[in-house]
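Asks: only geometry, no sequence info:
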């Protein structure tokens, strides 16, 4: 059973972080009010589940301070999902689902969600948590994040759950005509939420708002060596 404290924190998160940030899609607000975010973070992080920041869900084995994977800050996540314009009939690819919180929210908005995770431990955790909470329209799959999951495509929407330096054409190509891909895109020192929309054989790109997140593995630009 969810504790009263967690329920209060969840309401406070929505009222202080989500609603004031131009998130007007009531389905997103309702999902984030109802889904217990604290269940998707490690035990030590549960008191921080609703802070206005990223929450680490995996630390490196050598004990370094920087988290290797995190849940996005609630306001940035909510705004990114809203940017994707997900409808109830959509098939959505959630890239880098980590422990499954993002897939749980998307599962409230779309008809079907394919939750892709590269780390076997995180994929197992996400599968178990989503199964326990009866998200029958969400399937957790394993694979390289930058490769997407073409077996279940094409998709109406693709959501990248972290910061990237590039978006491979092979991932964009998994969109249906009119499909949308959203990500936090790093350009030099700045990062912004960006929307790509497929228009036949071309892709329209639009910057939406400033945002920040931990990098997703596999999306760094190749190093360029010069003499």
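Replies: Yep, it's here. All values derive from a computational prediction rather than experimental measurement.
Asks: from here on, contacts and neighbour counts on C-alpha atoms
Replies: Will do.
Asks: look up how far residue 140 lies from residue 127.
Replies: As judged by C-alpha to C-alpha, to the nearest Å, residue 127 and residue 140 stand 6 Å apart.
Asks: apart from its neighbours in sequence, what residue is nearest residue 106?
Replies: Spatial nearest neighbour of residue 106, excluding adjacent residues (C-alpha to C-alpha, 6 or more residues apart in numbering): residue 113 at 6.9 Å.
Asks: could you do residue 141 as well?
Replies: Nearest non-adjacent residue to residue 141 (C-alpha to C-alpha, 6+ apart): residue 116, at 5.0 Å.
Asks: pick out the residue nearest the middle of the protein.
Replies: residue 161 (3.0 Å; C-alpha atoms, centre = their mean).
Asks: residues contacting that residue?
Replies: 71-72, 77, 94-97, 102, 183, 216 (C-alpha atoms under 8 Å, 6 or more residues apart in numbering).
Asks: and what of residue 42?
Replies: residue 57.
Asks: second structure follows, compare the two:
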């Protein structure tokens, strides 16, 4: 049985209290029970990856706007951080190994790349918006994360010479699983994406075995669209 990381009675720092509340009241109840993931959420300081004006929002169960846009525009344009519970559940379900080489599509503020980097061998994070790519790389450097690199690139179409990868994580939603990203998976590799249309999207995990792809969709959610990906009408392999 996984016990809480701490007890609120022992927390005097307001930031640490807010972090504790995020983990215990938002994330753990959302079936994130992996002790290593919960510990990592305490180690990687989310407040260091949000814009300074949004620091007070770092632990809230909301999508945090980036680049100075308001919340509604940020979600519409894909300029926002995912909710903490979604980030945590993705990290738990994709089961990163210390030997994994990871590709992330949509760096945002760099927070998810930092979480992935703490568990993986290396992370390449692609971000289509130069201002976000710069923000993410700066945040990673300040946090001392040396095994994650952010590059300005269109993840919906650009080649990624560092591939193939053991894990590919899409930090945002798409209408369908991008086939060109599946081709970048190693045998045994996993791709994690939030797939579908509002009002119902599903977290989708694809595992490659030789030329076969096993698909599971264990939970529903809604997330902002990744920039650049097409909106086809069907979904098939």
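Replies: Perfect, thanks for sending it. What you see is a predicted model; the values in this text were computed from it and never measured.
Asks: after superposition, what is the TM-score?
Replies: After superposition, the two chains reach a TM-score of 0.90 (TM-score structural alignment, normalised by the length of structure 1), with 220 aligned residues with a C-alpha RMSD of 2.0 Å.
Asks: returning to that earlier point: and the gap between the equivalent of the residue nearest to the centre of structure 1 over in structure 2 and residue 209 of structure 2?
Replies: Matched by TM-score structural alignment, residue 161 of structure 1 corresponds to residue 171 in structure 2. When distance is defined by C-alpha to C-alpha, residue 171 of structure 2 is 23 Å away from residue 209 of structure 2.
Asks: ok, now residue 120 of structure 2?
Replies: Taken as C-alpha to C-alpha, the span from residue 120 of structure 2 to residue 209 of structure 2 is 21 Å.
Asks: check which residues of the longest strand anywhere in structure 1 are buried.
Replies: Counting residues, the longest strand found in structure 1 (DSSP state E) is strand 175-187. Buried residues in strand 175-187 of structure 1, defined by neighbour count with 16 or more other C-alpha atoms under 10 Å: 175-177, 179-186.
Asks: show me what that strand is packed against.
Replies: helix 74-83, strand 155-164, strand 190-199 (3 or more C-alpha pairs under 8 Å, 6 or more residues apart in numbering; DSSP states H and E).
Asks: how about these in TSV, adding distance to residue 171 of structure 1?
Replies: Formatted as TSV, these follow (distance: least, C-alpha to C-alpha, whole Å):
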stretch	distance to residue 171 of structure 1
helix 74-83	18
strand 155-164	9
strand 190-199	11
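Asks: from those, which stretch is densest packed?
Replies: With neighbours defined as mean count of other C-alpha atoms under 10 Å, these peak in mean count at strand 155-164, which reaches a mean of 25.
Asks: from residue 34 of structure 1, how far out is the aligned partner of residue 90 of structure 2 in structure 1?
Replies: In structure 1, residue 90 of structure 2 lines up with residue 80, judged by TM-score structural alignment. For residue 80 of structure 1, the distance to residue 34 of structure 1 equals 19 Å [C-alpha to C-alpha].
Asks: what about the contacts of residue 161 of structure 1, which are in helices?
Replies: Members of those lying in helices (criterion: DSSP state H): 77, 102.
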